[in-house]
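Okay, here's the prediction I keep looking at, along with the sequence it came from:
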Amino acid sequence: MPYRPAESRYDAMPYRRVGRSGLKLPAVSLGLWHNFGEDTPHATKRALCRTAFDHGITHFDLANNYGPPPGSAEEAFGEILRTDLAGWREELVISSKAGYEMHAGPYGEWGSRKYLVQSCDASLRRMGLDYVDIFYSHRFDPDTPLEETMGALDFIVRSGRALYAGISSYNSERTREAVRILRELGTPCLIHQPSYNLLNRWVERDGLLDTLEDEGMGCIAFTPLAQGILTGRYLNGIPSEGRATQGKSLDPAMVTDDVVARLNRLNAVAEARGQTLAQMAIAWVLRGGRVTSALIGASKPSQIVDCAGAAANLEFTEGELAAIEKASDDAALNLWAKSSEGV
C-alpha cells in the first residue's frame, strides 16, 4: 500500500518561528547523521522518516558527508523522497551542509567557495532536488577568509540552490562576523546549528544564545541527547549495545561514574514530571523559546515517538530547574569542543 501520512500529524507538534523570519520549524526535527548510511537497512530508514512525518516532524537535516560512506544518507533520503514522501515536498523543510571531509584532495572539506558550491550541487543531485530549504557552512574554516565562505553561501541562495543560509558550530564572535558579512551581501543568516544539551552547555558560557537573539537568528540544537547518553540507556553504565560500543561518535571514556550519577539524578526529575529522561532533556533545551528546534537522531521509530512526546510538556517549575542545574552544571561533556571554538 502506498504511504499516506497521518491526518493528525499537525495536531500535537508545535512549530516555532526561526528568528525574525517567516520560516517555522517543528520543535523536534530529525537528523540523518546516524543510521542512514549503507550500514542500515533501507526499510529502517523508510520507517524512521514515515514515523517522523506522521508525528509532525517536517524538518529533515542532512550533510554531504553523512553515511557511511559519505553521501549515502542523502542518496537514501533522495529515494525516500521519490517514494514514500513523493508529493509532500511542499510540507517539508530539508537542509544540508558542507564543511567536513567529503572526499580526498584539497577541495574535499572546509570552507572554500569551490568546495561549498560543488558540494551543494552534489547534494542536490543525490537527493534529486532543485533546492534545499537551508544550506549551512558546517564549520568555521580558519584558513579561508570568512568573506569567501559567506560569499559562497550568498551565491548558493541567490542562485536558487537554497532558500536560506545557515552556519554550524561557529562561536559567538565568529557568528557575529558571519552575520555582518551576509547582511552586507543582502542574504540574512537565518539559523545557527550548535551542539547543546544538559551535559554540554558551551553555548551559554560562550554567549552564543545571546548573540543569536540579538541578531534575530534561529537556533537548532544538535546532540540534545548527548549522543544517546540522555536517553536513559546509560543509567547503569555503558549498555552492551549503543554508540559507546560501536566505535562511532561516542567515546566510552565519556561515560564516567560522575556522568552516570548525574544521569540518575536527572532521571529522578524526569520521572517526577511524568517524562522519560530523553523527553525532559529535549524539553529543557527548548525551554524559554531561545532554541527553535531540537535535532534528534534515531535508530528505531519508537525513539522518534518518544522524542516527539517531549512537546507535550515544555514548561518547568523553579524547583525542577534548580534540581536540573545542580545535576548538570559543569558537566562539560562537549564532544565538539574544537568545532564550537570556531577555529
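Yes, it's here.

C-alpha only now, for contacts and for neighbours.
Fine.

and residue 319, how many neighbours?
10 (other Cα atoms under 10 Å).

Ok, residue 86 next?
Around residue 86 there are 11 residues (other Cα under 10 Å).

so which helix or strand takes in the closest residue in space to it that isn't next to it in sequence?
Leaving aside its sequence neighbours, residue 86 sits nearest to residue 80 (Cα to Cα, 6 or more residues apart in numbering; 7.8 Å). In this assignment (DSSP states H and E), residue 80 forms part of helix 72-82.

hang on, residue 309 is in a helix, isn't it?
Yes. Applying DSSP: H, G, I helix; E, B strand; the rest coil, one finds residue 309 inside a helix.

now the nearest residue to it once chain neighbours are set aside: how far from residue 176?
Of all residues not flanking residue 309 in the chain, residue 279 sits nearest, at 6.7 Å (Cα to Cα, 6+ apart). Distance, residue 279 to residue 176, using Cα to Cα, to the nearest Å: 32 Å.

try this one next to it:
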Amino acid sequence: MTFSAADSRYDTIRFRRAGRSGLQLPEFSLGLWQNFGDNRSFTTQRDIVLRAFDLGVTHFDLANRYGPPSRSAEKNFGRIVREDLSPYREEIVVTTKAGNPIGASPYLSGGSRKHLLSSLDISLRDLGLDYVDIFYSHSPDLNTPLEETVGALVSAVRSGKALYAGISNYGRDRALEAAHLLAAEGVPLLVHQSRYSILDQHIDRDGILDAATETGTGTIAYSPLAQGLLTDKYLSGSVPQDSRAADSAFLSANDITADYVSHAEELNRIAQERGQSLPQLALQWVLRRPDVTSALIGASSVAQLEHNLAATGFAELSTDELARIDAHAVDLSPR
C-alpha cells in the first residue's frame, strides 16, 4: 500500500527553534532507541513512524547502536523511508549518532575521527540517505582530544553528509568547550541531547541547560519518562513481566523501591487531578521550559504514541502544581 501523508499533519503540532539556529523541531520527536530493532515487528514499527508523521512529528532520532542488534534500527527506518517517506524527505529531520560502543574493536567506539566518520558512512548506507540532518557525538570520549572529535563533526558537515552537528551526554564544561571549538570552525553546535525528567534534573542542577542557552544551543530531552518510571506500570510496586524493568539494561526491578512508589503515587495523583495521565504530566513538565527544544518520546504502539502526543493539550502547569511536583522530584532515574 502506498503511503500518503495526512493533509492535516501540521494543523496542531507546535514547533520550537533549536537554539539560535534557523531550524525548527517539533515539540515531540520520535526516538528509535528501543522498539525498533529486529526483535520487534516491522509492521508495528512502520505503523508508529507513519502515524507520527501524520501527526506532525517530523524529527526521527537514531544512532548506530540502536537495535538490537546495533544498526538494525537504522536499517529498519531506512526501509520505511525507502518504501513510504522518500517523497517527504524535505519534510523530515533524520539524526544519527556515533561514539558509544557497538562492538569489541577499538574502531567501533569512542570519539576518534576514524570511528565517527566511518560510522556515519555506514549509517548513510543503511538509511539509504545522502545526508542526515544532524550528526551527533553520542557521548564524550575522555581518551580522545576534544579537538579531534569536533574536527570529525566539522568534516561531516563540510562534506555535506550532515547538515548540523550535535553532542549528547556531555557535561557542562566539555559542552561549552565543544561549542566554542565548533564556532571557531564556523560550524555552530545545533543541539545538545541530554537525559531530563522530573526524576532526573541533572541538566538543571549542573548548569548544562544554562550552558546551552549561553552558546545558543538547543536542548533535546531524552528519557522524559525516566525509562518508564513516570508511567503507571510500577505504581503497585511490582514488575510486570512484559515491562522494561523486567528485561532492560537501563532499568531493573531494583529501581522499583518503596521510596520510588511513594513519590510516583503522589505525582500520579497530581496528574489525575488535572485529568491526565502520569506520562502526560511528565512530558508537559519537561516542555514547560522554552529552552527545551524538543522531548524525545519512544513508543511500542500507535496507541501509546497518540496518548503521549496529547500531553500538551492540557492547561499549563500552575505555580502551585509545579511546587507540588518539585516536592517529589527526587533523583531516582537510572543511569
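Structure's in. What do you need? Please read all numbers here as calculations on a predicted model, not as lab measurements.

Residue 279 and residue 176 of the first structure: which has the busier surroundings?
residue 279 (24 against 16).

Against residue 308 of the first structure, how distant is the more buried one?
In terms of Cα to Cα, residue 279 of the first structure sits 8 Å off from residue 308 of the first structure.

And the strands in the stretch 151-300 of the first structure?
162-168, 189-193, 218-222, 293-296 (DSSP state E, counting those that start in this stretch).

Quick check: the shortest one compared with the second structure, mean distance?
After superposition onto the second structure, strand 293-296 of the first structure sits on average 0.5 Å from its aligned residues (mean Cα distance after the TM-score superposition for the first structure).

Return the distance of that strand from the chain's centre.
5 Å (Cα atoms, centre = their mean, to the nearest Å).

Give me the neighbour count for the closest residue to residue 129 of the second structure other than its chain neighbours.
Residue nearest to residue 129 of the second structure in three dimensions, not counting chain neighbours: residue 78, with 7.9 Å by Cα to Cα, 6+ apart. Using other Cα under 10 Å, residue 78 of the second structure has 21 neighbouring residues.

Now do the contacts for residue 78 of the second structure.
126-129 (Cα atoms under 8 Å, 6 or more residues apart in numbering).

for residue 187 of the second structure, same thing?
154, 157, 164-165.

roughly how far apart are it and residue 155 of the second structure?
Applying Cα to Cα, one obtains 10 Å for the distance of residue 187 of the second structure from residue 155 of the second structure.

follow-up on the earlier one: ok now whichever helix or strand comes after the helix holding residue 80 of the first structure, how far from the chain's centre?
Using DSSP H and E, the next helix or strand after helix 72-82 of the first structure towards the C-terminus is strand 93-98. Remark: strand 93-98 of the first structure is offset 10 Å from the chain centroid, using Cα atoms, centre = their mean.

after superposition, how close is strand 93-98 of the first structure to the second structure?
Mean for strand 93-98 of the first structure is 0.3 Å (mean Cα distance after the TM-score superposition for the first structure).

helices or strands up against that strand?
strand 59-61, helix 113-127, strand 132-137 (3 or more Cα pairs under 8 Å, 6 or more residues apart in numbering; DSSP states H and E).

quick check: angle from the second one to helix 72-82?
Just to be clear, that refers to helix 113-127 of the first structure. Counting by axes from the mean of the first three to the mean of the last three Cα atoms, to 10 degrees, helix 113-127 of the first structure points 40 degrees away from the direction of helix 72-82.

what residues does helix 113-127 of the first structure touch?
So helix 113-127 of the first structure is contacted by 63-64, 71, 74-79, 81, 96-99, 107-109, 130-132, 135, 137, 148-149, 151-153, 156, 161 (Cα under 8 Å, 6+ apart).

Now do the same contact list for the nearest residue to residue 10 of the second structure once chain neighbours are set aside.
Excluding its sequence neighbours, the residue lying closest to residue 10 of the second structure (Cα to Cα, 6+ apart) is residue 56, at 5.2 Å. Neighbour list for residue 56 of the second structure: 9-13, 26 [criterion: Cα under 8 Å, 6+ apart].

Now the buried members of these.
Buried subset of the contacts of residue 56 of the second structure (neighbour count, 16 or more other Cα atoms under 10 Å): 9-10, 13, 26.

Disregarding flanking residues, what is the spatial nearest neighbour of residue 207 of the second structure?
residue 172 (6.3 Å).

right, and that neighbour touches residue 204 too?
No. Applying Cα atoms under 8 Å as the test, residue 172 of the second structure and residue 204 come out as separate, 10.4 Å apart.

what about the two, which has more around it?
A count of neighbours by other Cα under 10 Å puts residue 172 above the other of residue 172 of the second structure and residue 204, at 17 against 12.

Okay, the more buried one and residue 289 of the second structure: tell me how far apart.
18 Å.

Please apply the same query to residue 111 of the second structure.
31 Å.

So for those two, which residue has more residues nearby?
Set side by side, residue 111 of the second structure and residue 289 show more neighbours around residue 111, with 29 against 9, by other Cα under 10 Å.

Please report how far that one lies from residue 186 of the second structure.
For residue 111 of the second structure relative to residue 186 of the second structure (Cα to Cα), the value is 20 Å.

go on, residue 140 of the second structure?
21 Å.

and what of residue 26 of the second structure?
26 Å.

again with residue 135 of the second structure
Taking Cα to Cα, one finds residue 135 of the second structure at 16 Å from residue 186 of the second structure.

so how many other residues sit close to the aligned residue in the first structure for residue 202 of the second structure?
Matched by TM-score structural alignment, residue 202 of the second structure corresponds to residue 202 in the first structure. Neighbour count of residue 202 of the first structure, defined by other Cα under 10 Å: 23.
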